[in-house]
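Colleague: With the sequence up front, the predicted model follows.
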Amino acid sequence: MSRAKLAALGRTSWDTALEILTRHACAWADLDGFHLGDAPRAVPLTTHVWAWRDTRLLRLRVDRTECVIGLLDLDPAADGEEVDVTTRHSQTWPLGEGRVGVADEWRSRSVTLYEVAGLMPLTFARLNGGLT
């Protein structure tokens, strides 16, 4: 277990979220598949967008044209509430697994999950070996 700083950036419009997501790698899944890259210009048809750069991890809960943004910063000098974080190393969908329709390029990829326990547990994610 490690310590990190958690900040609630609150409910915001997608346009404001795009400003926050500048220079972050973003990952989300929608009806067209799994995506990794810059944030989509239009609100994606998804429930969550995960984003990261350096020590910063963002978790966006998408709700129609708005989203609720949480920020977890692994830098102990960052602003925010100090929280305990459990780090888990996992993989995306395994090759040959047929329940999820994603391209093979997204299968068996390394991903790091950062879990913040509490009354409302939060999970932040970083896809490894791709954009940083």
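Modeller: Sure thing, it's come through.

Colleague: Every contact and neighbour count from this point should use C-alpha atoms.
Modeller: Noted.

Colleague: quick one: the most centrally placed residue in the chain from residue 124, how far?
Modeller: Centroid-nearest residue in the chain: residue 50, 1.8 Å away (criterion: C-alpha atoms, centre = their mean). Noted for residue 50: a distance of 7 Å to residue 124, by C-alpha to C-alpha, to the nearest Å.

Colleague: One more to weigh against that first structure:
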Amino acid sequence: MTTIPDTRLHGYGRLDWQQVRTLLDGAACAWADLAGFHLDTVPSQAPPTSHLWAWWPDGTCARLRLDDSQAYAATLHPQPVDSTPITPTATETVNVHVRHATPLWGTSDPQAGPIPPELREYTWDLLEIPGAHPVTFVRATAPADSAQQGT
């Protein structure tokens, strides 16, 4: 496990889906629903799931707790940022524990619909903010990107 100190956590409160789309513009997004596990750009409508995770090439990650067509959103920034597409309602500095190369659940585990086989080739990381109310963010790296990074 690796620790990333002095990471900026931004909270956005409750956002409507258009605000979510603005916040997640340019991000890769992952979520699981009864149709399976998905990795795509931000959906045009809120997917039928409880959580959606997103990440950008600069290392920024987002975590959303969905509630119908709205979501509670937070972003995690490894580097200081001058601005964000949506103004956060709260910001704090946190330490983040990274669990690198976490496997997706097994092929016989029915937690969600099927996982496309190509997604099992990605490197999945869990970024955890420890404490009394721990929070987990997720990011993935495509196989070609992982090889370029030496992982």
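Modeller: Ah, there it is. As the structure is a prediction and not an experimental result, all values here were calculated from the model.

Colleague: In this structure the residue nearest to the centre of the first structure contacts residue 24, no?
Modeller: No: with contacts counted by C-alpha atoms under 8 Å, residue 50 of the first structure stays clear of residue 24, the gap being 9.5 Å.

Colleague: Any chance you could list residues touching both of residue 50 and residue 124 of the first structure?
Modeller: Shared contacts of residue 50 of the first structure and residue 124, defined by C-alpha atoms under 8 Å, 6 or more residues apart in numbering, are found at 57-59.

Colleague: Trace the residue nearest to the centre of the first structure over to the second structure, please.
Modeller: Aligning on TM-score structural alignment places residue 50 of the first structure opposite residue 53 in the second structure.

Colleague: which SSE is that match in?
Modeller: Using DSSP states H and E, residue 53 of the second structure sits within strand 51-55.

Colleague: Give me the helices and strands touching that strand, please.
Modeller: strand 28-33, strand 61-67, strand 135-141 (3 or more C-alpha pairs under 8 Å, 6 or more residues apart in numbering; DSSP states H and E).

Colleague: Return the list of helices and strands in contact with whichever helix or strand comes after the first one.
Modeller: Meaning strand 28-33 of the second structure. Using DSSP H and E, the helix or strand that follows strand 28-33 of the second structure in sequence is strand 36-40. Here strand 36-40 of the second structure touches strand 28-33, going by 3+ C-alpha pairs under 8 Å, 6+ apart.

Colleague: Where in the first structure does the strand it packs on fall?
Modeller: Aligned by TM-score structural alignment, strand 28-33 of the second structure corresponds to residues 25-30 of the first structure.

Colleague: any idea how far the residue lying farthest from the centre of the second structure lies from residue 115 of the second structure?
Modeller: Within the second structure, the residue lying farthest from the chain centre (C-alpha atoms, centre = their mean) is residue 108, at 24.2 Å. Here residue 108 of the second structure is placed at a distance of 10 Å from residue 115 of the second structure (C-alpha to C-alpha).

Colleague: Ok, residue 24 of the second structure next?
Modeller: Taking C-alpha to C-alpha, one finds residue 24 of the second structure at 23 Å from residue 115 of the second structure.

Colleague: Comparing those two, which shows the higher neighbour count?
Modeller: Each of residue 24 of the second structure and residue 115 has its neighbours counted (other C-alpha atoms under 10 Å); residue 24 has more, 23 against 18.
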